[in-house]
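Asker: Give me coordinates for this.
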Amino acid sequence: MIISFLSRALAMSTPLLFGSISEVIAERSGIMVTAIEGICLIGAWGGFVGTYLTGSAAIGLMMAMLCGLIVAAIYGVICITMKQHQVVTGTALNILVAGFCTYFQRVLFGVPTTPLKINPLPKLSIPLLSDIPVIGQIFFNQNILTYVVYFIIPIAYFLLYKTSLGLIIRSTGENPESVDVAGINVNRVRYSVVLLAGIMGGIAGAYYSVGYLGMFTSNIIGGRGWIAFAICFLGNWNPRGAAIGTVIFGFTEALAIYMQTIGSGAFFPNELFIALPYILTIVLTVGRKNFNVPAQLGIAYSKEG
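Answerer: So this is what the prediction gives:
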């Protein structure tokens, strides 16, 4: 039972890791991708539609990445090129995407009497590693997206802190004028990380529809995009901090699912356990004393300014 619980906690951490790591990279460049909730939602929708219509999860995941990329590109044009307010723009896009997904889901499939289903991604046991007692069943008996995220964490840390590209990204968020003086296009750097966040956010959303539930509903993301956004803050804009925070939230979400499964509603309302990840977000945000905020976070860059 404990092994199953911890395995599920890791599984629930996977999409949050995709979202929070991409948010860390983007915000290090000075851009808050506040459209992350909508990007995750359209990724879930695109992943489901692509998989349902073609029967291929690979095509579904590519569709999810494309959908996330498109929303991120729209966000980039408005916030980077047109220099509009990032929070307002992200909130508007989140609402627009929610309506878009609901509308086109009905256009494509009508209102079915029973939920449409696809086969979720299967678990892949890694030979030898999955045979290790306890650890093997927790870490090496997951689906392909969880294995991918194992590599994303060290790659993101290496990229940000051990490469010249990472120095450029971090400098863009701290002092874009110096980056501009060095002959590097600030807006091009920011576009690159926003589009990357769109791709990774699309995968994060597709995890829920293609990798876990095998279905799509309009509330499938349920604020988890915002949790990934908050984890970036709580992790102090560092991939390692984001990874730790994500595991904690995954554990909390797995606990909520477990308590509902065993029928704890007789003692505590199920809504309490559903709200646990969000309550934890508020508590940790209020309790955090020091934030290493990028100096130009949320501020559009203009040569004239």
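Asker: CA only for contacts and neighbour counts going forward, please
Answerer: OK.
Asker: Buried residues, the lengthiest helix in the chain. List them.
Answerer: The helix spanning the most residues in the chain, taking DSSP state H as the definition, is helix 2-28. Along helix 2-28, these residues count as buried under the neighbour rule (16 or more other C-alpha atoms under 10 Å): 5-28.
Asker: next one: it to chain centre, how far?
Answerer: In terms of C-alpha atoms, centre = their mean, to the nearest Å, the centre of helix 2-28 is set 8 Å apart from its chain centre.
Asker: quick one more, to check against the first:
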Amino acid sequence: MQTDILTMGFFVSLLAGSIRMSVPILLPALGEIFTQRSGILNLGLEGIMLMGALAGFAGTYFTQNLWFGLLAAVVTGITFSLLMGFLSITVKANQVIAGTAITILGTGLSAFLYRVMFGIQKLPPQVNAFDPLEIPVLTNIPIIGPIFFNHNILVYITLLFVIVTAFVLEKTTFGLKVRAVGENPRAADSKGINVGVIRYLCVMIGGAFAGLGGAFLSIGYMNSFIDGMVSGRGFIAVAVVIFARWNPYRALGASLLFGGANALQLRLQAIGVPIPHQFLLALPYVLTILVLLSVSKKAEFPAAYTLPYSRSER
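Answerer: The predicted structure is shown next:
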């Protein structure tokens, strides 16, 4: 058993798997950075990701076009995020309750719509998922090639989104408005910034990223849709954002940590390590709890975090 673990092949597979498994956590986390920096906590990521996974799979299945499936996932994610925006920004409902309701809605609705569209079959329908990109020369480099250059295009797009997110938040006028709305919405309003519009846009961006994260699971990692396939990644993404202190590059590192935990439990089960599989399955969630406990007291949340804004209130 020890010889199976202490091999170069095991570590190469583990590191490559960590990168792949980090993507469905990193994508919603990047979107949630926008959302939380504007002062909104969206706990509905789990439900939005499930709806995005279904939309991506169904869009691909019926059109045989993976890119159309991605577009369907993004549109679905934005649509569901608008519901979160309406509840938290317009109605000014409690954001924790609103997000939880959206998660419950997305979980049940995705399972229901899947059965409406595909029925109950012995063999679930499948699609051809995104294939790994063959990058000339780089893919064939020993060790490094299989780890970094043997992934599908969605992995590389996600890494690009990390840079874009950091640039938009720190170097653009829109990013400045997002930070201003999250820290002091009344002051931002006095300078002519429409607080409601900025928050709606950030919630929509978060929904688009969450939809993409769900689609990655169904058409970028697996090739089918399974009830509950998100498996808590939406909540882990929220933990990643807090752990990363709303920094996209730190979110990348944190996502790799959680992705590594997922990849490790899969690899250990594959080689038959004599550890109860229930413990291995719980490993990423135990890690989430430990991370939240370690950073919850030190995290400096935006001043207007989870606080609704009304111009009429003083």
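Asker: before we move on, back to that, show me what the next helix or strand along the chain from the longest helix of the first structure is packed against.
Answerer: Next helix or strand after helix 2-28 of the first structure toward the C-terminus (DSSP states H and E): helix 36-54. Under the contact criterion of 3 or more C-alpha pairs under 8 Å, 6 or more residues apart in numbering; DSSP states H and E, the helices and strands touching helix 36-54 of the first structure comprise helix 57-76, helix 86-109, helix 186-206, helix 224-234.
Asker: let's go with 6 Å and repeat that
Answerer: Based on contacts counted as 3 or more C-alpha pairs under 6 Å, 6 or more residues apart in numbering; DSSP states H and E, the elements that helix 36-54 of the first structure packs against are helix 57-76, helix 186-206, helix 224-234.
Asker: Kindly provide the distance from the equivalent of Thr63 of the second structure over in the first structure to Phe251 of the first structure.
Answerer: With TM-score structural alignment defining the correspondence, Thr63 of the second structure maps onto Thr54 in the first structure. Between Thr54 of the first structure and Phe251 of the first structure the distance, using C-alpha to C-alpha, to the nearest Å, works out to 34 Å.
Asker: which of the two has more neighbours?
Answerer: More crowded of Thr54 of the first structure and Phe251, by other C-alpha atoms under 10 Å: Phe251, with 22 against 11.
Asker: Does that one touch Ala11 like I think?
Answerer: No. Taking contacts as C-alpha atoms under 6 Å, Phe251 of the first structure lies outside contact range of Ala11: 9.4 Å.
Asker: Report the set of residues contacting both of the two.
Answerer: Jointly contacting Phe251 of the first structure and Ala11 under the rule C-alpha atoms under 6 Å, 6 or more residues apart in numbering is no residue at all.
Asker: Any idea how far stretch 188-196 of the first structure is from the middle of the chain?
Answerer: Relative to the mean C-alpha coordinate of its chain, stretch 188-196 of the first structure is positioned 16 Å out (C-alpha atoms, centre = their mean).
Asker: and what of stretch 139-150 of the second structure?
Answerer: Its chain's average C-alpha position is 25 Å from that of stretch 139-150 of the second structure, according to C-alpha atoms, centre = their mean.
Asker: quick one: what's aligned to Arg170 of the first structure in the second structure?
Answerer: In the second structure, Arg170 of the first structure lines up with Arg179, judged by TM-score structural alignment.
Asker: what comes up buried for the helix or strand encompassing its match?
Answerer: Element membership of Arg179 of the second structure [criterion: DSSP H and E] is helix 173-183. In terms of neighbour count (16+ other C-alpha under 10 Å), helix 173-183 of the second structure has its buried residues at 175, 177-183.
Asker: and what of stretch 150-162 of the first structure?
Answerer: Of the residues in stretch 150-162 of the first structure, those buried under the neighbour-count criterion (16+ other C-alpha under 10 Å) are 152-153, 156-157, 159-160.
Asker: go on, stretch 276-290 of the second structure?
Answerer: Neighbour counts over stretch 276-290 of the second structure (16+ other C-alpha under 10 Å) mark 280-281, 283-285, 288 as buried.
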